[in-house]
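Colleague: Pasting a predicted model and its sequence here:
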Amino acid sequence: MTNIGEDQSTTLPRRQLGRYLKDARLAVGLKLEDVAPLMQWSASKLSRIESGKSPAIRVLDVEALCRIYEIDDPEVSAGLLGLAKQSTGTSWWQAFDDVISGNFDLYVGLESSAQQLSMFQPHIVAGLLQTPAYARAVEQGYYSDISEQELERRIQLRIKRQSLLNRKFKPVAVDFVIHESALWTVVGNGKVMAAQCHHLANLPVNVEVRVLPYDAGFPAGLPTGPFAILDFGTDSKGRETSPTVVYVELYAGDLYLERRKDVARYRQAYSATLKAALDVPDSKRRLRQIAREHER
């Protein structure tokens, strides 16, 4: 295993390390309950480390786990130690913990690590693709008593997230399907909506926006609600760098799904939605047409 020099502002090193440690534990036939007491941990703490949800793990602890799991290959142990060191890096979104609610910081971390995002939004433009004016109107509508300072912080967070789209090294690839009704639903005012539609039509080539027209019905059979599929690429041996995650937005709390059958179900739903949507050129034309209507 090689030490992957991933940006320290992502959650990917923690997820990679956790996956490798879990594989090593299973390879020697040990259960969480067997290993945790040896580390003076609870089984739940070890489980969090293996799922990449623990904020950090000490290098000394990884060295101890390597001994328990009988990892004697210097390259493998060096790779694990390297990932442990990377996992302690400070994430950029920690500076916005005053405006990130719930466990959305988990999504931001996953988003910053992803190589491919496949998103469907039936009601609203995804935050990653919102203009500042649209984002401002959304936040003011959701938080009726929000202060101007907090409002600006929330918009800054949106803008910081959007740097993924324009970075020089491996900008994230995005496939975004939005229902036509979301483009007609006025957020802010007509001027805001016109600018937002033009923005969606003029995004860089790594972002493909498709419009799901009214007459497409429900391509997946039933309404799915908004969701995003996050893929993290493969390593030099063609293995998943980190398991695919499906993020499902709910009003009362969000879901993060990793089970293969759940991921497969959402991939199938997204594939059906993608096929029913307008292609990219027709979507651009529809977006510009709707923008002109909002400008009237």
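Modeller: Right, received. Where do you want to start? Everything numeric here is computed off the predicted structure, so don't read it as measured data.

Colleague: hey, let's count contacts and neighbours off CA atoms from now on
Modeller: Fine.

Colleague: Helices of the protein, residue ranges please.
Modeller: Counting by DSSP state H, the chain has helices at residues 12-27, 32-35, 43-50, 59-68, 74-87, 104-113, 132-142, 148-161, 163-166, 180-184, 190-201, 260-276, 280-295.

Colleague: which other helices and strands contact the longest one?
Modeller: Counting contacts by 3 or more Cα pairs under 8 Å, 6 or more residues apart in numbering; DSSP states H and E, helix 260-276 packs against strand 207-212, strand 227-231, strand 245-248.

Colleague: Second structure for comparison follows:
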Amino acid sequence: MTSPEEDGPSSTLPRRQLGRFLRDRREAAGFIIAQAAKSVDLSRAVLQRIETGQIQKVRKQDVQALCELYDVGPEDTRAAVDLAVQARAKSWYHVYGGLYGNAFTMYVGLEAAAHRLTTYHEQTIPGLLQTDDYARAIIGAFPGFTSPDDVDRRVEHRMKRQALVTRRTNPVQMDVLLHVSVLYRVIGSPTTIAAQLRHLAEMSKQPNITLRIQPNSAGLTWGMPRGSFIIMDFGRTAKAGSVEPPVVFIEGGAAQDVYLEKPEEVRLYSELATAIQETCLGEVESRNLLRRVAKEHELGER
């Protein structure tokens, strides 16, 4: 029986995230790559390979030294060192168990680097398109968040993430697929969900967003149950000069989040997304449905 460390290839995700983090911190600190490498006794080529996620066994002492050079705080430094450790583990690629704090989560880092997000949801509106009140109702419902300040901080963070969609320069492209049940799930109050659906209808008019609703009449695509998923495509990065392979993220809810990066797994979910899209209403029909259901919520509250 093989041990986890011997079972299959190692994941590229931790080292890609580590490289992205170190590159961003270097640039924020005002170092060119040659200066930073010399300061921590690395060659320029080695540091460049670390920043592009091409070295599996990154030494913890090198990460520590780079974080000190870039004046990274202790929490993020610990998280970066953890990533260096995880990059060595060949069993890592199946799940991510919440190893890092709010300042350094795997998903947020990948989301921020993505060029396109293809997302399917059947429970809630995607976080990047949520209103403040809708997000507050979801986050505040979690029993672990008992402090109002804790909820406020998380809502604020979610709203700041939305700059990825609304920024003028290179906003992330979003292909949003929603099951119609999301529209009727009352989160917060009828007023809250009505405002959320109207906001969604307006956002769907943005050139970088396509949104389609899958009606109940579509049945069960491929005849199998499924949860929500997000396909993250990264494209060619100008800084790294390479193409990062896509990743599928499946939110675990009360369990562990799952990341899939094997080509055959990503291809399967891409084909599933296409199959779902083929059963959806058109963009205009979907927008009209959002507004119609929003009005139903408003009338029902009177």
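Modeller: It's in. Values in this document were obtained by computation on a predicted structure and should not be read as measured data.

Colleague: what's the TM-score here?
Modeller: Comparing the two superposed chains by TM-score structural alignment, normalised by the length of structure 1, the resulting TM-score equals 0.69, with 235 aligned residues with a Cα RMSD of 3.6 Å.

Colleague: related to what we said a few turns ago, out of the helices and strands packed on helix 260-276 of structure 1, which is closest to Lys284 of structure 1?
Modeller: Evaluated over those, closeness to Lys284 of structure 1 peaks at strand 207-212, with 7.8 Å, by Cα to Cα.

Colleague: which residue numbers in structure 2 go with the closest one?
Modeller: When strand 207-212 of structure 1 is aligned against structure 2 using TM-score structural alignment, it corresponds to residues 209-214.

Colleague: Superposed on structure 1, what's the mean shift for that stretch?
Modeller: Its aligned residues in structure 1 lie a mean 1.1 Å from stretch 209-214 of structure 2 after superposition (mean Cα distance after the TM-score superposition for structure 1).

Colleague: quick one: contacts of that stretch?
Modeller: Contacts made with stretch 209-214 of structure 2 from outside it, assessed by Cα atoms under 8 Å, 6 or more residues apart in numbering, are listed as 173-180, 203-204, 276-277, 279-283, 286-287.

Colleague: same question, stretch 277-284 of structure 1
Modeller: Where contact means Cα under 8 Å, 6+ apart, the residues beyond stretch 277-284 of structure 1 that reach it are Val177, Leu200, Ala201, Glu208, Val209, Arg210, Val211, Leu212, Pro213, Ala216.

Colleague: Closest one to Ser77 of structure 1 out of those residues, please.
Modeller: Of all the contacts of stretch 277-284 of structure 1, Glu208 has the smallest distance to Ser77 of structure 1: 40.3 Å, by Cα to Cα.

Colleague: what about the closest one, distance to Pro13 of structure 1?
Modeller: When distance is defined by Cα to Cα, to the nearest Å, Glu208 of structure 1 is 28 Å away from Pro13 of structure 1.

Colleague: higher neighbour count, these two?
Modeller: Neighbours were tallied for Glu208 of structure 1 and for Pro13 using other Cα atoms under 10 Å; the higher tally belongs to Pro13 (30 against 21).

Colleague: I figured the more buried one hits Leu83, correct?
Modeller: Yes - with contacts counted by Cα atoms under 8 Å, Pro13 of structure 1 reaches Leu83, the gap being 5.4 Å.

Colleague: tell me the centre residue of structure 2?
Modeller: Nearest residue to the geometric centre of structure 2 (Cα atoms, centre = their mean): Glu111, 3.7 Å.

Colleague: Contact partners for it?
Modeller: Leu117, Met232.

Colleague: what lines up against it once you look at structure 1?
Modeller: Across the alignment, which pairs residues by TM-score structural alignment, Glu111 of structure 2 is matched by Glu111 of structure 1.

Colleague: Any figure for the gap between its match and Glu258 of structure 1?
Modeller: For Glu111 of structure 1, the distance to Glu258 of structure 1 - Cα to Cα - is 15 Å.

Colleague: With adjacent residues omitted, what lies nearest to Thr273 of structure 1?
Modeller: Nearest residue to Thr273 of structure 1, sequence neighbours excluded (Cα to Cα, 6 or more residues apart in numbering): Pro219, at 5.3 Å.

Colleague: Could you do Leu66 of structure 2 as well?
Modeller: In this structure, Leu66 of structure 2 finds its nearest non-sequential neighbour in Val40, 6.7 Å apart by Cα to Cα, 6+ apart.

Colleague: Look at that neighbour and say how many residues are nearby.
Modeller: When neighbours are defined as other Cα under 10 Å, Val40 of structure 2 has 17 of them.

Colleague: residue contacts, it?
Modeller: Neighbouring residues of Val40 of structure 2 by Cα under 8 Å, 6+ apart: Asp62, Ala65, Leu66.

Colleague: Return the distance of Phe169 of structure 1 relative to Ser163 of structure 1.
Modeller: Plainly put, Phe169 of structure 1 is 11 Å away from Ser163 of structure 1 if you go by Cα to Cα.

Colleague: In terms of neighbours, single out the busier of these two.
Modeller: The neighbour comparison of Phe169 of structure 1 against Ser163 (other Cα under 10 Å) goes to Ser163, with 14 against 7.

Colleague: Could you report the neighbour count for the counterpart of Gly223 of structure 2 in structure 1?
Modeller: For Gly223 of structure 2, the aligned position in structure 1 is Gly221, judged by TM-score structural alignment. For Gly221 of structure 1, the neighbour count with other Cα under 10 Å is 10.

Colleague: likewise the one 10 residues further on?
Modeller: Close neighbours of Asp231 of structure 1, defined as other Cα under 10 Å, add up to 22.
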